[in-house]
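> pasting the sequence and the predicted coordinates here, then a few questions.
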Amino acid sequence: MTGPECSVPEALARMLAACPPLPAETVPLAAGLGRVLAAPVVARQTQPPFAASMMDGWAVRAADVAGAGPDAPVTLRRIGEAAAGHGFAGTVGPGEAVRIFTGAPIPPGADAVVMQEDCRDDGATVRIGRAVGPGRFVRPSGHDFGAGDAVLPAGRRLTSRDVALAAGADVPWLSVHRRPRVAVLATGDEIRLPGEPPAPGRIVSSNAFGLCALVESQGGVALNLGVAPDSAADLAERAAAAAGTDLLVTAGGTAEGDRDFVRSLPGARTPLVDGVAMRPARRLLFAAAGGSRLLALPGNPVSALVAAVLFLRPMLRVLQGLPHEPGPRRFARLDGRLPAGGGRADFPRAALSVDAAGELVVTPLPRQDVALTSAIAAADALIVRPPDAAAAEPGTPVEIIPLAGGCLKL
């Protein structure tokens, strides 16, 4: 190791400091889902742009029907009709009414709508059987928002509801942060791709596929560079394909053995982070120089994915203009016992459930081996155990990091 291990917070702070938000780009509204706004969405029109009827019924002057009731209906002269998209061109005067439908503009002169259930129409006149006050069943212009209003703030990841709001604001284009481009490279002579013929001493590559999926789930664009053999020249050749990306993530080769060559990559000789006081994934490295970034993760699948949750996921967030934390710290009641910790932070994998009282419960998985892809797939959360943590008994509230959740919130 070239220096002392960082704590987890210190390592994360160093990484995030090297990841300012990416520049803005303009995309069509239809491509906005999951993107992060680089500028507010400002309404280009008032919504609704006119006073509109909330009901099917009759547009009237409230003063004309002030004394109406079921047993004493008021008769008004029918002068026309207003439908959605087809307003009434005239003006409603004393003793007059206009047949109106939901969403239609309120005709000039009218100030209320009587529901059709309270009216009887004979073609030439309508009998109004209920009194209404001014504004009844009228949705005023600007009831939702006005032209010039900032309807969505910068720094917001867009949901489908947000896209609908932007469309209603008559905004066809969005200014969003560019999606982070992340190259992922697995290393090791023993690694083969899924579907390739088995061979003695070789195992299937899972890291690159899992890391690429995590990148995509967090709003990034993943480029799988395949597998680099245990050779400094081959590793450098494969890594060169990451040119133009925002981050190169490698898996494996982070130790200092004779067949570990990640440290030979450009920038890796002077890393910002070289080892983190945590388990799993103690042997990781982060370097940033000349606009390129390298996050070198351990090769064990659980170690790689835990480190990706703790460091890669926050980096992807800040590159897109989001705060590195998705929300407030989360806690759950421990179901089981955790022994006292050592000098490093620990992140046991765990399952989440909800008890009969509706309380969130976290249960450590029985198998914590860092090579078990089945165990990390079964986990719903990581339990956060700080360095030198005391033993935790059943029922103790413990901090958790949920593993679920990507950028495509509806």
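Alright, I've got the coordinates.
> every contact and neighbour count from this point should use C-alpha atoms.
Will do.
> right, and residue 92 touches residue 110 too?
Yes: counting by C-alpha atoms under 8 Å, residue 92 touches residue 110, with 5.6 Å between them.
> shared neighbours of the two, which are they?
Counting by C-alpha atoms under 8 Å, 6 or more residues apart in numbering, the residues touching both residue 92 and residue 110 are 60, 61.
> dropping in the other structure now:
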Amino acid sequence: MNALLGLEDAQARLLALAPKLPPETVPVEAALGRFLAEDLRAARTQPAADLSAMDGYALTPGEGPWRVVGESRAGAPHPAALGSGEAARISTGAIMPAGADRVLLQEDAVREGDSVTATELPPPGRHIRPRGFDFAAGDLLLARGTRVTPARLALALAGGHGMLTVPRRLRVAVMDSGDELSPDPAACLPHQIPASNAAMIATMLAPLGCAVTRIGPVPDDRAALAAALAQADAADVLVTSGGASVGDHDLIKPALADWGAETAFWRVAIKPGKPLLVATRQRDNGGAQVILGLPGNPVSSFVTAFLFALPLVRAALGDPDPLPRTITMIAGEDLPPTEKRREFLRAVVDGDRVRLAGSQDSSALSALAAADALIDRPAGSPTAKAGEAVRVFLLRNG
């Protein structure tokens, strides 16, 4: 039997298979949460003119007093240049009138009729946002691979862009299988459990901006699996849950082979999640398809989706850094030793410490639901004492 792959080796092999998506150009707001397919450069200069940074008076050089000859408001600039000894009332964001070289703050101004004097005279250039201080036309605003957040969306609009180019949405099919799965959680017979893995995985992936279709649950039957797989022909990525192990009723591998898929690798040295399967298939339309077979136990399915499915989808969507990151925290309690596989313990963050969320059984959904972190424990580790530093994946950064 082939040796189990290490986590990083398996992740690298999977990411190398990530589908290459063609670009599409969409309205800026439709690009929210997606990754840029090309560099974005400013089409305009921001600000386009010198602006006042405060409410007050735009002053010409001199010691005062100044004669107030008009006003410059945001969206309604003063129409003429100021002459020597003249000033204009000005509001924050308004264009500085020609001839003015500073802004006198409202609270430092003494106004008497059309005359204004300064109790504290600002130096030249004070309280002015100079033209182009944010960015100039041609400047790089956002690099290819940058994810569009609300602030970056605003930057793109300010830079003169109403449309953005992003990879087209990834088409993902999620399928769960097993004779024990009931599609109705409110109507389970004693030998059944509610089907929850596909819903869990689909809702993990959908926020990344992919189009997710759910299939199943599918019984452990070659013909039923063949019919279900046919529904996934248009998907760029197929994620299955269950049936990837070595039992008599684990039929995903032979069903995928019947469908024309070729196994890229199988089984990873992690716990939970050892029976992970990765395969590829040429679709009927000629495009390559990636199949990720996750274990059926819900915790194993979640952990492998976090470590493999999420990075695969991010990579396909254009994220240049798709893997989840670890931080260092302090163990809030003793952690058990590990054996031959690297273990990911479901845990709860408590300040700068992390403690176990409850049962570490791979079927324990209550502990998984309580967890907001995974403690990363290397294979062959001795007991970690409370107070020791441990590596942690924060699930909210998944």
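Structure received. On a predicted model such as this, the values are computed, not experimentally measured, just so you know.
> what TM-score do the two superposed chains give?
Once superposed, chain against chain, the TM-score is 0.92 (TM-score structural alignment, normalised by the length of structure 2); 391 aligned residues with a C-alpha RMSD of 2.0 Å.
> could you pull out the helices for the stretch 1-150 of structure 2?
7-15, 150-158 (DSSP state H, counting those that start in this stretch).
> export those helices to JSON lines and tack on distance to residue 307 of structure 2 and mean neighbour count?
Output for the helices of the stretch 1-150 of structure 2, formatted as JSON lines (distance: least, C-alpha to C-alpha, whole Å; neighbours: other C-alpha atoms under 10 Å):
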{"stretch": "helix 7-15", "distance to residue 307 of structure 2": "8", "mean neighbour count": "16"}
{"stretch": "helix 150-158", "distance to residue 307 of structure 2": "26", "mean neighbour count": "16"}
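> mind checking those for the one nearest to residue 305 of structure 2?
helix 7-15 (11.6 Å; C-alpha to C-alpha).
> output the contacting helices and strands for that closest one.
helix 310-316 (3 or more C-alpha pairs under 8 Å, 6 or more residues apart in numbering; DSSP states H and E).
> quick one, strands of the stretch 101-250 of structure 1?
Using DSSP state E, counting those that start in this stretch, the strands assigned to the stretch 101-250 of structure 1 run over residues 112-115, 119-121, 125-128, 138-139, 150-152, 173-177, 181-187, 191-192, 203-204, 221-228, 247-251.
> in TSV: those, plus mean neighbour count.
Shown next, in TSV, are these (neighbours: other C-alpha atoms under 10 Å):
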stretch	mean neighbour count
strand 112-115	26
strand 119-121	16
strand 125-128	22
strand 138-139	21
strand 150-152	17
strand 173-177	22
strand 181-187	26
strand 191-192	19
strand 203-204	14
strand 221-228	20
strand 247-251	26
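> burial of the residue nearest to residue 19 of structure 1 when sequence neighbours are not counted, as a residue count?
Leaving aside its sequence neighbours, residue 19 of structure 1 sits nearest to residue 319 (C-alpha to C-alpha, 6 or more residues apart in numbering; 5.7 Å). Applying other C-alpha atoms under 10 Å, we find 23 residues neighbouring residue 319 of structure 1.
> want to try a markdown table for the helices of the stretch 1-150 of structure 2, with distance to residue 348 of structure 2 as columns?
Converted to a markdown table, the helices of the stretch 1-150 of structure 2 look like this (distance: least, C-alpha to C-alpha, whole Å):
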| stretch | distance to residue 348 of structure 2 |
| --- | --- |
| helix 7-15 | 23 |
| helix 150-158 | 29 |
